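Participant: Predicted model follows, preceded by the sequence.
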Amino acid sequence: MPRLRVFLVSGLLVATFGCAPTQTVSRRGQDNQLITEEEIEASRAPTAYDVIQKLRANFLSYRGETSFDKRKSQPYPTVYVDGQEFGPLSSLRTIPASQVATIRLYRSWEATTKFGTGNMGGVIAVTTRQ
């Protein structure tokens, strides 16, 4: 009976922590999917696109075909500003870096959960300064 209890408790712990959400964190203890206001200011980049290109170029990378129907495939992230759909990656060039508080990359599965279907290329979410 004690072995069964140990086995069940161990299994429960593995299931609980194995299913917990994860966050990508760099060696410096910073979230790799987030560009902070401090990083944006330090980059001295003129636009949100330039900030991303300088600090996290992988945000702008091709994600591959996301659908068997090429007309519906979104191989690049969609840009959202303050929770509203804003446009394709090129729209980041119209956002002055001085107006940006944070920039976060949501991978396809995160983007679908947070912003709904149709974001299989992921989402770059820009939060502006208030």
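Facilitator: Sure thing, it's come through.
Participant: going forward, measure contacts and count neighbours with C-alpha atoms only.
Facilitator: Fine.
Participant: So in the chain, which helix runs the longest?
Facilitator: The residue-count maximum for a helix in the chain (DSSP state H) belongs to helix 2-18.
Participant: ok, then the element right after that one?
Facilitator: Counting by DSSP states H and E, the next helix or strand C-terminal to helix 2-18 is strand 34-35.
Participant: returning to what we had before: residues in contact with the longest helix of the chain: which ones?
Facilitator: Counting contacts by CA atoms under 8 Å, 6 or more residues apart in numbering, no residue outside helix 2-18 touches it.
Participant: ok now that helix, how far from the chain's centre?
Facilitator: Counting by CA atoms, centre = their mean, to the nearest Å, helix 2-18 is centred 33 Å from the centre of its parent chain.
Participant: If you count neighbours, what's buried in stretch 29-40?
Facilitator: Within stretch 29-40, the residues scored as buried using 16 or more other CA atoms under 10 Å are 32-37, 40.
Participant: if we take those residues, which one ends up nearest to Leu60?
Facilitator: For the buried residues of stretch 29-40, the closest approach to Leu60 (CA to CA) belongs to Gln33, at 12.0 Å.
Participant: ok, that closest one touching Glu110?
Facilitator: No: using CA atoms under 8 Å, Gln33 is not in contact with Glu110, being 11.5 Å away.
Participant: here's the one I want to compare it with:
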Amino acid sequence: MKTAGRVVVSGLVAGMLAISAVGCMGQGQASERRSGSSVITAEEMQALSVSSVTEAVQRLRPNWLATRGTLSIQNPNAGRPIVFVDGIRFGTAESLQRVRVADVEFVRYLNARDATTRYGTGHAGGVIAVTTKR
């Protein structure tokens, strides 16, 4: 994948220098751009003919389900991803079984840092965020 960009100085605006950034992404295979992606689209799930969101994640992005960090007896789910559906906490990764593929617009994985920024502490395993078609 090739990327290019340029910075254009567009003059003074109210005594301040205005700068515009312009970028473009080179052409490439769609699958090449998606590989390693943090998103699974409804189209990708439909193309697989999967029966559950869990199955789609297992087949397309199995690393999302990996346990991260250390586990403890007190909190055995500490390093596992937490599922949110439309911004509401839904449960552990196993709860993806209850989400109908037909209702999903896309599924996104947020790493621990991004999950903490968006949802607060307690997401060492990251977040699998499901957005439905509503």
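Facilitator: Sure thing, it's come through. From a predicted model like this one, the values you see are computed outputs, not experimental measurements.
Participant: Can you calculate the TM-score here?
Facilitator: Once superposed, chain against chain, the TM-score is 0.72 (TM-score structural alignment, normalised by the length of structure 1); 103 aligned residues with a CA RMSD of 2.0 Å.
Participant: okay, now the residue nearest to Ser20 of structure 2 when sequence neighbours are not counted: neighbour count?
Facilitator: With sequence-adjacent residues excluded and distances taken as CA to CA, 6 or more residues apart in numbering, Ser20 of structure 2 is closest to Val8, at 5.3 Å. Taking other CA atoms under 10 Å as the criterion, the count of residues near Val8 of structure 2 is 11.
Participant: which part of structure 1 lines up with the helix or strand hosting Val8 of structure 2?
Facilitator: Element membership for Val8 of structure 2, per DSSP H and E: strand 3-13. Using TM-score structural alignment, strand 3-13 of structure 2 corresponds to no residues of structure 1.
Participant: And the contacts of that strand?
Facilitator: 17-26.
Participant: Now the buried members of those residues.
Facilitator: Taking 16+ other CA under 10 Å as the criterion, nothing in the contacts of strand 3-13 of structure 2 is buried.
Participant: ok, so of these, who is nearest Arg98 of structure 2?
Facilitator: The closest of those, once distances to Arg98 of structure 2 are taken by CA to CA, is Met25, at 37.0 Å.
Participant: In structure 1, what sits opposite that closest one in the alignment?
Facilitator: Under the alignment (TM-score structural alignment), Met25 of structure 2 pairs with nothing in structure 1.
Participant: how near is Met25 of structure 2 to Ser37 of structure 2?
Facilitator: 16 Å (CA to CA, to the nearest Å).
Participant: Next, work out how far apart the spatially most central residue of structure 2 and Ser52 of structure 2 are.
Facilitator: Centre of structure 2 computed as the mean C-alpha position; nearest residue by CA atoms, centre = their mean is Arg108, 2.5 Å away. As judged by CA to CA, Arg108 of structure 2 and Ser52 of structure 2 stand 15 Å apart.
Participant: Ok, Arg134 of structure 2 next?
Facilitator: Counting by CA to CA, the gap from Arg134 of structure 2 to Ser52 of structure 2 is 18 Å.
Participant: out of these two, which sits in the busier spot?
Facilitator: Ser52 (17 against 7).
Participant: any idea what the more buried one aligns with in structure 1?
Facilitator: In structure 1, Ser52 of structure 2 lines up with Thr47, judged by TM-score structural alignment.
Participant: Go ahead and confirm its match touches Ser91.
Facilitator: No: taking contacts as CA under 8 Å, Thr47 of structure 1 lies outside contact range of Ser91: 10.1 Å.
Participant: Pull the contacting residues for Pro88 of structure 1.
Facilitator: 76-79.
Participant: Tell me, how many residues neighbour the closest residue in space to Ile19 of structure 2 that isn't next to it in sequence?
Facilitator: Leaving aside its sequence neighbours, Ile19 of structure 2 sits nearest to Val9 (CA to CA, 6+ apart; 4.9 Å). For Val9 of structure 2, the neighbour count with other CA under 10 Å is 11.
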